Every structure is written in structure tokens, then in C-alpha cells.
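Asks: okay, predicted coordinates and the sequence, questions at the end:
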Amino acid sequence: MANIHPTAIVDPGAEIDASVTVGPYTLIGPHVKIGAGTTVAGHVVIEGRTTIGRDNRIFQFASLGAANQDKKYKGEPTELVIGDRNVIREFTTFNVGTVQGGGITRLGNDNWMMAYTHLAHDCLVGNHTTFANNAQLAGHVEVGDWVILGGFTTVHQFVRIGAHGMTGLGSSLLAHQPPFVMSEGQPARARSMNFEGLRRRGFSPERISAVKAMHKALYRDGLTLEQAKAQIATLTQTIPDAQAEVQLMLDFLGRVGPDRGIVR
């Protein structure tokens, strides 16, 4: 049996690996699944159809898998899926998805979710992200790998944040933020690219040069978005090592419609 504190209330229908630790006064519902090595502190509530992977560390007072805050939600069997090796700090609130939004709210692997962070319904968060205290996502938001959200960042519904991006303290994102971009403000505006983060992750000078060229095309050359995309597509001719970065940017921009645009 898992190491479950005697004051915890765990529904018999829950599937909990024998190596899981559950702290005092925690409540775990009947449709919850928790993988090996995960620790759940005291006073945590895990409910709904919530699946949690391996080696996560969940701190006290977290609320995971509660009914979402969409008025259309009528109790349908939607899900929250959490991957492996995440740190989920105090007073975090992650809600299940909606039928209209695909049915799943998802957090990937190796994420660092600080106190009071919120994942609304149907959010899709990648791997290796950091959400500082009080970072808040509205419904249907997508966050790429290695993104860092500054404290008190708020993200409008249906907004996407590309991989390796970053926001400053108290930013309000109302438009899509392309990969590598650093933004700040209310509303958030693009300020630079996350060059220091790329260097720390081992990006070569050539790949970083390609990111600089993409920043120039998007923000400094006075081009339309279509013109910038065409210019970015040519970068692999001069910087072959940047194929992955160029494709990442083009894939992201290819999904940008006129309704929301990108941060400027």
C-alpha cells in the first residue's frame, strides 16, 4: 500500500502506486490515478478525472482536477492530465477541460509551478516551463516548452506562447507570443528575444544568430507578418544549423490568424 496518512481520505476507486506518499487531511477522489514516486502533501484536494505521472511533488493546499469555471460545463467526464517530475506549489488550481475545448487540461513534464498559479480548462502546457507566483492562464491557452512566465502574468483565453519565451512581472498577454520572444507590459509588448536562456540551454552562436535575424524580421524591418514569414524561411540557406528554430517559428506563425495577431 502507498504511504497514506491515517487522516487522509482516499476513495477506494483511486489508483495510487504503492510508492506514493499522501499527507494528512488530503482528499483524493474515485477517478484519480497517481504514478510511482509522487509525493502529495497535507491538505491537498485531488478530484475529477485526474491522472498524475511519476515523481511529482505536490505541496499543501493545491487543488487539482476540480470542475472548471466555464459556465457551459455541465459535469461532463473531462480530464486533467499531469506528466512526470513536476513541482506544484501551494494554492495552485488546475481545472479539468471542457467538451468544447477537447476535454483535457494538460501539464507536461519537468515543470516548476509556483504558488497560486492557475491552469484553466483546456490549457496545454509543455515541458520544462517555469510559472512564477500568481501566473494565471485563462481557458484554451497553449504554452510551449521552456517558457518562463513572470510573477502575476495573466494570459487571455486562446492565446499561444511559443517555446523558449519569457514574460516580465505583471504582464498581460492579449495576443500570441512567438517562440523565443521576451515581452512585458499591460498589454504585453515584445521587447527582445530570450538570448540568455538559449545560451544556457546550449544553443550555438549560429543558432542564436538565426533567432536574432527572426527578431529583426518580425519587429525591426517594418514588414507585414507574411513578408516576415517569407524572410524567415530563407534563413536556413545561410544558417543551415538553424533548421529546427526556423521551422518552430514558421509553424507557430502559420497558426496565427487575424483575430488576435502577435505581440508587437
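Replies: Cool, got the structure. Numbers count the residues shown, from 1 in each chain.
Asks: make it CA atoms for all contacts and neighbour counts henceforth
Replies: Noted.
Asks: what is the burial count for the closest residue to Ala138 other than its chain neighbours?
Replies: Taking CA to CA, 6 or more residues apart in numbering, and ignoring the residues beside it in sequence, Ala138 has Gln157 as its nearest neighbour in space, at 4.7 Å. Counted with other CA atoms under 10 Å, the neighbours of Gln157 add up to 19.
Asks: what secondary structure does Gln157 sit in?
Replies: Local secondary structure at Gln157 is given as coil here, using DSSP: H, G, I helix; E, B strand; the rest coil.
Asks: residues in contact with it?
Replies: Neighbour list for Gln157: Leu137, Ala138, Gly139, His140, Val141 [criterion: CA atoms under 8 Å, 6 or more residues apart in numbering].
Asks: wait, the third one touches His121, no?
Replies: Yes. The pair Gly139 and His121 qualifies as a contact (CA atoms under 8 Å) at a distance of 4.9 Å.
Asks: quick check: closest non-adjacent residue to Met182.
Replies: Met166 (4.7 Å).
Asks: now do the contacts for that neighbour.
Replies: Val147, Ile148, Leu149, Gly150, Phe180, Val181, Met182, Ser183, Asn194.
Asks: tell me how many other residues crowd the fourth one.
Replies: Gly150 is flanked by 21 other residues according to other CA under 10 Å.
Asks: ditto for the third one
Replies: As a burial measure, Leu149 scores 29 neighbours (other CA under 10 Å).
Asks: this is the comparison structure:
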Amino acid sequence: MARIHPTALVDPKAELDDDVEVGPYTLIGPQVRVGAGTRIGAHCVLEGRTTLGRDNRIYPFVSLGLPSQDKKYAGEPCELVIGDRNTIREYSTYHIGTVQGGGVTRLGNDNWMMAYTHLAHDCVVGNHTIFANNAQLAGHVQVGDWAILGGFTVVHQFVRIGAHAMTAMCALLFADVPPFVMAQGQPAQARTMNYEGLRRRGFGPQRIAAVKAMHKAIYREGLTLEQAVARIEALVDAHPEAAADVALMRDFLAGVDPQRGIVR
């Protein structure tokens, strides 16, 4: 049976799986579903159509599933969906989606979300990401797997951050950050690729070499984005081990909004 502190207010219609723990003074609304093994700390608020998977750790004063801060939101049945094994630290705020953005704000699995992080409406965050303190996403932002956002990173609406990318502290993003890129500044600029992070994740020398070649094509040879994509696609012949990495970059660049562009 779920272990609920006597001071917590859990609506009878809420669905809490086995081994869920709910701390003191926490409020859980009627449309909330929580998977087995999840622990929810004191003074949290879980409202709206909010679903949490298994084995999440929610620290005190977290707010999940409240209406978005989009003035267009008019009470439509939108959702917040959180996967498994996420750590969400104090004072983080994640809102439900909007009809205009597909209706769902989504956080994947195995993410490490530090204090005061914010996911606005319709954001989609992948797996194994790290958000340092006060990393803030505006609406409709997409973040790929294994991305790392430095403390106080601020991301403009509709911006995309590719897999394995990294931002420095206080980065201000108005443009997309391609996979593997390290970005810094206000506004952020591309500095290098996240080579050390890739090595720690098991990328071998050949894959690292392909990432270096992609960085050169995008940032060092004066090519247009279309020309860079063509150059990147040709890397598979020389680096067959990096075929998936090349495809990841190619597909990301194919989806860049010409008016927004990428960090330069």
C-alpha cells in the first residue's frame, strides 16, 4: 500500500501505485497517476492530468501539472507526462501542455533535474539529461538525450537542443544547438564539441573523429547549412562506426527553422 503522511491531501480519485511515498503537507489532485516506487517529498503540489512513472524522486516544494503560463490556455484537457527514475529537486515547476503545442509536456527517463528548473508548456525532454540549478525552458522547447544544461541557462521558445549538447552557465539560447555542440554566452555561441562528455559515454576514437569532422563542416569551413549537411552525409564512408551519429546530426539540421538558425 502507498505510504501517505497524515497531513498530506490526496484526492481519492488519484491513482497511486504500490510503494509510493507521499510526504507531509503535499497536495495530489484527482487526475494524478503515480507509478510504483516513486517518492514525493513534503509540500509538493501535483495537479491536473499528471502522470509519473516508476521510481521517481520528487523533492520538497516541487509543483507539477499546473496550468501553463500561456495566455491562450483556456482549460483544455492537456497533460504532463514524466517517465521513470527521474530526480526532480526543490522548487522545480513543470506545466501541462497546450492544445496549440500538442497538449503534452513530456520528461523522459533517468533525468537529473536540479533545483528551480522549469519546463514550460509543450516542452519535450529526452532521457539521461542534466539540468543544473535554474535551467529554464520556455514553451515548445525540445531537448535531446544526454544533453546538459548549465546553471541559469535560459532557452527561448521553440528552440531545440540536440542530443549530447551542453550549455555553459548563464547561456542564453535564441537559436538551435546541434547535437554534440558546447554553447556559451549571451546570446550563446558554439565554442566546441562535447568531446569529454562523449568519451565518458563510451564514444571511441573513430566516432570522436567523425564528430570533429562534423564540427569542422558546420563551423570552420564557411559552408552554408545545406552544404554542411552534404559534407556530413559523406562522412559515413570514412567513419562507418559513426553512421548513427551522422544520421543524428543530419536529421537535426534538416529540421532547423531558417529564421531561427543554429548557434554560431
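Replies: Now that the structure is in, tell me what you want to look at. Predicted model, so just to flag it, every value in this text is computed and none were measured.
Asks: got a TM-score for the two of them?
Replies: Put the two chains on top of each other and the TM-score (TM-score structural alignment, normalised by the length of structure 1) is 1.00; 264 aligned residues with a CA RMSD of 0.4 Å.
Asks: which of the contacts of Met166 of structure 1 fall in strands?
Replies: When DSSP state E is applied, those are split such that Ile148, Leu149, Val181, Met182, Ser183 fall in strands.
Asks: max pairwise distance over these: which two?
Replies: Using CA to CA, the pair of these lying farthest apart is Leu149 and Val181, separated by 11.7 Å.
Asks: Asn56 of structure 1 contacts Arg89, doesn't it?
Replies: No. At 10.8 Å, Asn56 of structure 1 and Arg89 do not qualify as touching, with contact defined as CA under 8 Å.
Asks: check contacts around the residue nearest to the spatial centre of structure 2.
Replies: Closest residue to the average C-alpha location of structure 2: Val125 at 2.8 Å, with CA atoms, centre = their mean. For Val125 of structure 2, the set of contacting residues under the criterion of CA under 8 Å, 6+ apart consists of Arg106, Leu107, Gly108, Gln142, Val143, Gly144, Asp145.
Asks: ok so the first one is a strand residue?
Replies: Yes. Residue assignment for Arg106 of structure 2, taken from three-state DSSP, places it within a strand.
Asks: which residues in the stretch 101-250 of structure 2 form strands?
Replies: Using DSSP state E, counting those that start in this stretch, the strands of the stretch 101-250 of structure 2 run over 104-107, 112-113, 118-119, 124-125, 130-131, 136-137, 142-143, 148-149, 154-155, 160-161, 166-167, 172-173, 181-185, 188-193.
Asks: distance to Ile218 of structure 2 for those strands - can I get that in CSV?
Replies: As requested, the strands of the stretch 101-250 of structure 2 are arranged in CSV below (distance: least, CA to CA, whole Å):
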stretch, distance to Ile218 of structure 2
strand 104-107, 29
strand 112-113, 30
strand 118-119, 29
strand 124-125, 25
strand 130-131, 25
strand 136-137, 25
strand 142-143, 20
strand 148-149, 21
strand 154-155, 22
strand 160-161, 16
strand 166-167, 17
strand 172-173, 18
strand 181-185, 11
strand 188-193, 10
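Asks: of all those, which lies closest to Ile28 of structure 2?
Replies: Go through the strands of the stretch 101-250 of structure 2 one by one with CA to CA and the one that ends up closest to Ile28 of structure 2 is strand 104-107, at 18.3 Å.
Asks: related to what we said a few turns ago, just want to know which of Gly139 and His121 of structure 1 has more residues nearby.
Replies: Of the pair Gly139 of structure 1 and His121, His121 is the one with more neighbours under other CA under 10 Å, namely 34 against 25.
Asks: and Arg85 of structure 1, what does it touch?
Replies: Residues counted as contacts of Arg85 of structure 1 (CA under 8 Å, 6+ apart) are Gly53, Arg54, Asp55, Asn56, Arg57, Asn109, Asp110, Asn111.
Asks: the fourth one and Leu169 of structure 1, how far apart?
Replies: With the distance defined as CA to CA, to the nearest Å, Asn56 of structure 1 ends up 27 Å from Leu169 of structure 1.
Asks: look at the two and report which has more neighbours.
Replies: Each of Asn56 of structure 1 and Leu169 had its neighbours counted (other CA under 10 Å), and the higher figure belongs to Asn56 (25 against 17).
Asks: from Asp110 of structure 1, how far off is the more buried one?
Replies: Here the criterion is CA to CA. By it, Asn56 of structure 1 lies 9 Å from Asp110 of structure 1.
Asks: which neighbours do those two share?
Replies: Shared contacts of Asn56 of structure 1 and Asp110 (CA under 8 Å, 6+ apart): Asp84, Arg85, Asn86, Val87.
Asks: does the second one lie in a helix or a strand, and which?
Replies: Pointing back at Arg85 of structure 1 there. Using DSSP states H and E, Arg85 of structure 1 sits within no helix or strand.
Asks: contact partners for the nearest residue to Gly101 of structure 1 once chain neighbours are set aside?
Replies: Counting by CA to CA, 6+ apart, the nearest residue to Gly101 of structure 1 once its immediate chain neighbours are dropped is Asp122, at 5.7 Å. For Asp122 of structure 1, the residues meeting the contact criterion (CA under 8 Å, 6+ apart) are Val96, Gly97, Thr98, Gly101, Gly102, Gly103, Ile104, Thr105, Arg106, Gly139, His140, Val141.
Asks: pull out the buried members of those.
Replies: When burial is judged by neighbour count using 16 or more other CA atoms under 10 Å, the buried members of those are Val96, Gly97, Thr98, Gly103, Ile104, Thr105, Arg106, Gly139, His140, Val141.
Asks: surely the second one is in a strand?
Replies: No. Read with three-state DSSP, Gly97 of structure 1 is coil and lies in no strand.
Asks: can I assume it is in contact with Ile104?
Replies: Yes. A contact is recorded between Gly97 of structure 1 and Ile104 when judged using CA under 8 Å, the distance being 4.4 Å.
Asks: got any residues that touch both of these two?
Replies: Overlap between the neighbourhoods of Gly97 of structure 1 and Ile104 consists of Thr78, Glu79, Leu80, His121, Asp122, Cys123, taking contacts as CA under 8 Å, 6+ apart.
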